[in-house]
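Participant: quick check, what structure comes out for this input:
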Amino acid sequence: MTRVVVLAGGVGGSRFCLGLRAALEGRVDAAAPASGFDIVVNTGDDLWLSGVRLQPDVDSIVYALAGVNDTERGWGRAGDSERVNSELQEWRAGWPWFTLGDLDLGTHLARTGWLREGSTPTQVIERMSARWPLGARLLPMTDAEVDTRVVLEDGRVMHFQEWWTRHRAALRPARFENPGIDAVVPAPGVLEALAAADLVLIAPSNPVVSIGPILAVPGIHDAVRSARGRVVGVSPIIGGRVVRGMADVCLSAIGVETSALAVAAHYGARSGGGLLDDWLIAEEDAASAADIARVGIRPVVTPLWMRDAATSAALAEAALQTAGH
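Facilitator: Next comes the predicted model:
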């Protein structure tokens, strides 16, 4: 049985995890048991709002695997309404530019109640996962609160969600911070999952604010680097452009060019103290393959667009085959 661990966050991460589940399930037959599948999820996007705890990346992946996500918006529940959100705005509560759907709010209320009763985020996610057959085990990167803050060039500081959702990343960031992250520990099961993994996958999520916080939790970067199996990353850049969102602004803030080559170099080759053995790049970026190889990472050219379930599964299958699984 192949043990697979994925580091993921955001819409790109949820789509890739859907594809990976389909690819693994497609390999199951009477002679081959189902493969293990763990997802270490970014919790840097988390925040308190109107008295409830939100975990956007956790919810995006849970909803996607459960088949109840809003595929048009890319976040939230399908068929949701916004009656409660409208009432909150009448009370001038919360953020008028941050919509909480009614079904989504039900999730936040349940989570907050469990947290108030003493459950950890890990235990909360276990309870959430019991509702639907997700086909994967979700693990938060840490049980501590290390929300992402954006320090702007003019010195102002705001929560990542305000910068991302309200300002659409239009305000120039100087850096991103997760206050207190140096003192936290990985959530229970994370290091054990990585140690037992036959394959570690880095999803095509935002390298700075989705994958970055996961790797910043003490112990996780080293656990990935020392994994017994191969570490395969999937480029979030296609043809020199971000696939979704404003990841290019995030990359610029840390001095990384928006290219498949630059992001590969940012993660680094495992042979040189970095993380990657292999790096899946789009056909549009094939010209950079030789340069990626010179960094010490094996480039694999394959279609990266996840337009539907079939193309997402094909990408995940390519990642599995790259690692020899």
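
Participant: C-alpha from now on. contacts and neighbour counts both.
Facilitator: OK.

Participant: do a quick rundown of the helices in the chain.
Facilitator: For the chain, applying DSSP state H gives helices covering 10-26, 56-66, 83-90, 102-116, 121-129, 160-161, 190-196, 211-216, 220-225, 247-253, 260-267, 289-295, 309-322.

Participant: quick one: which of the ones you listed is nearest Gly44?
Facilitator: Closest approach to Gly44 among those is made by helix 211-216 (6.1 Å; Cα to Cα).

Participant: and the contacts of the closest one?
Facilitator: 7-9, 40-44, 141, 178, 181-182, 202, 205, 220-221 (Cα atoms under 8 Å, 6 or more residues apart in numbering).

Participant: among these, the buried ones, what's the ChimeraX command?
Facilitator: To isolate the buried subset of the contacts of helix 211-216 in ChimeraX, counting by 16 or more other Cα atoms under 10 Å, use the following:
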select :7,8,9,40,41,42,43,44,141,178,181,202,205,220,221
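
Participant: now the other sequence, so there's something to compare against:
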Amino acid sequence: MNASVDGHYLALSGGVGGAKLALGLSHCVPAEQLTIVANTADDFQHYGLHIAPDLDTVMYTLAALSNQELGWGLAGETWQFLEAMERLGEPTWFRLGDRDLATHVFRTSRLAAAATLAEVTAELCQRLNIGPRILPMTNDPVSTQVLTDEGRLGFQDYFVRRQCEPAVSGFEFAGIEQAQPLPELMAALEDPQLRAVVICPSNPFVSIDPILGLPGVRIAIRNTAAPVIAISPIVAGLAIKGPAAKMMAELGIPVTAAAVAEYYEGLIDCFVVDESDATLAPMIETENMSVAVRPTIMKSLDDRVSLGQAVLALAEELT
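Facilitator: Predicted coordinates for the structure are as follows:
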């Protein structure tokens, strides 16, 4: 772990890619100095349960419980519940494991008892012995709607049931105008002790945009004195995980790290690209946005910690 310094770090995360960097950051700073805000626009109801895929991926990853083979869910998972549902003729396209089911039952029960999503998340983190603070982006319902050549699809319907097959033409976030960002998120952005905002290498369109789209968040990020650093989810023209590259191609956006940087332009102070995209750095850099070339592919814990250390070092340089 790096030497402790005063201040706080805020990370914005989607699922797998963001969770990897969040884990790396958690090994670099004391737990009380790190807050991770997870996208909740891909939350949905299934079998009457409140499912929060990105929140759960971040929690399981930081609790060292995640399924490394699948990249989602819990390690050592079994599927007897799902097999029983299949026998009853129920849809089983969304894979809910027996162990994972406990999280969703707990969350749904607590929400039904009038707890907020943030309160339930804090309770789960405490019971899973997670040190850093993990927050949902909002307590209010927001739903990512994917506009496709087959019509409007809920995100999990598009991502899991349809396996990202329909061609994408845009996105809408139902409920986002009425949703309020979590007060702790806004307080963190306004904290004079904030040392950096880290936009993790998550899908900019469906993982990061919902967080930025909450009322006041984008303006608060622009106004913070802390450096804002984004890590490219696109490496050598490919998405390390998920459908970002496919979405970009279908939206007519070049599938490059440079295009992601342009998407974030005006919001961030530094953009981190992988070594394989080093030649793009000169064309990405602008008067208000520097570019750093670092190894960004996180296959091992050491890779995640190394990237976390690199991001924190950049934050110190920018400060």
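
Participant: TM-score for these two?
Facilitator: Once the chains are laid over each other, their TM-score by TM-score structural alignment, normalised by the length of the second structure reads 0.94; 310 aligned residues with a Cα RMSD of 1.4 Å.

Participant: out of the helices of the first structure, which comes closest to Ser235 of the first structure?
Facilitator: Nearest of the helices of the first structure (Cα to Cα): helix 260-267, 5.9 Å.

Participant: if we can go back for a sec, which one of the helices of the first structure lies nearest to Gly240 of the first structure?
Facilitator: helix 260-267 (7.0 Å).

Participant: whereabouts in the second structure does the closest one align?
Facilitator: Helix 260-267 of the first structure corresponds to residues 257-264 in the second structure, going by TM-score structural alignment.

Participant: post-alignment, that stretch versus the first structure, mean distance?
Facilitator: On superposition with the first structure, the mean distance recorded for stretch 257-264 of the second structure (mean Cα distance after the TM-score superposition for the first structure) is 0.6 Å.

Participant: how about the helices of the first structure in a markdown table, adding distance to Glu153 of the first structure?
Facilitator: Listed next are the helices of the first structure as a markdown table, based on distance: least, Cα to Cα, whole Å:
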| stretch | distance to Glu153 of the first structure |
| --- | --- |
| helix 10-26 | 25 |
| helix 56-66 | 26 |
| helix 83-90 | 30 |
| helix 102-116 | 33 |
| helix 121-129 | 33 |
| helix 160-161 | 14 |
| helix 190-196 | 35 |
| helix 211-216 | 20 |
| helix 220-225 | 28 |
| helix 247-253 | 10 |
| helix 260-267 | 22 |
| helix 289-295 | 31 |
| helix 309-322 | 37 |
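
Participant: quick one: closest of these to Val146 of the first structure.
Facilitator: Per Cα to Cα, nearest to Val146 of the first structure of the helices of the first structure: helix 211-216, 8.6 Å.

Participant: please tell me which residues of the second structure that closest one aligns onto.
Facilitator: With TM-score structural alignment as the criterion, helix 211-216 of the first structure aligns to 208-213.

Participant: who's in contact with Ile125 of the first structure?
Facilitator: Per Cα under 8 Å, 6+ apart, neighbours of Ile125 of the first structure: Leu138, Leu139, Pro140.

Participant: tell me the one of those nearest Phe16 of the first structure?
Facilitator: The closest of the contacts of Ile125 of the first structure, once distances to Phe16 of the first structure are taken by Cα to Cα, is Leu138, at 14.1 Å.

Participant: how many neighbours does that closest one have?
Facilitator: 24 (other Cα atoms under 10 Å).

Participant: look up the closest residue to the counterpart of it in the second structure, ignoring the ones flanking it.
Facilitator: Using TM-score structural alignment, the partner of Leu138 of the first structure in the second structure is Ile134. Counting by Cα to Cα, 6 or more residues apart in numbering, Ile36 is the residue found nearest to Ile134 of the second structure once chain neighbours are left out, at 4.8 Å.
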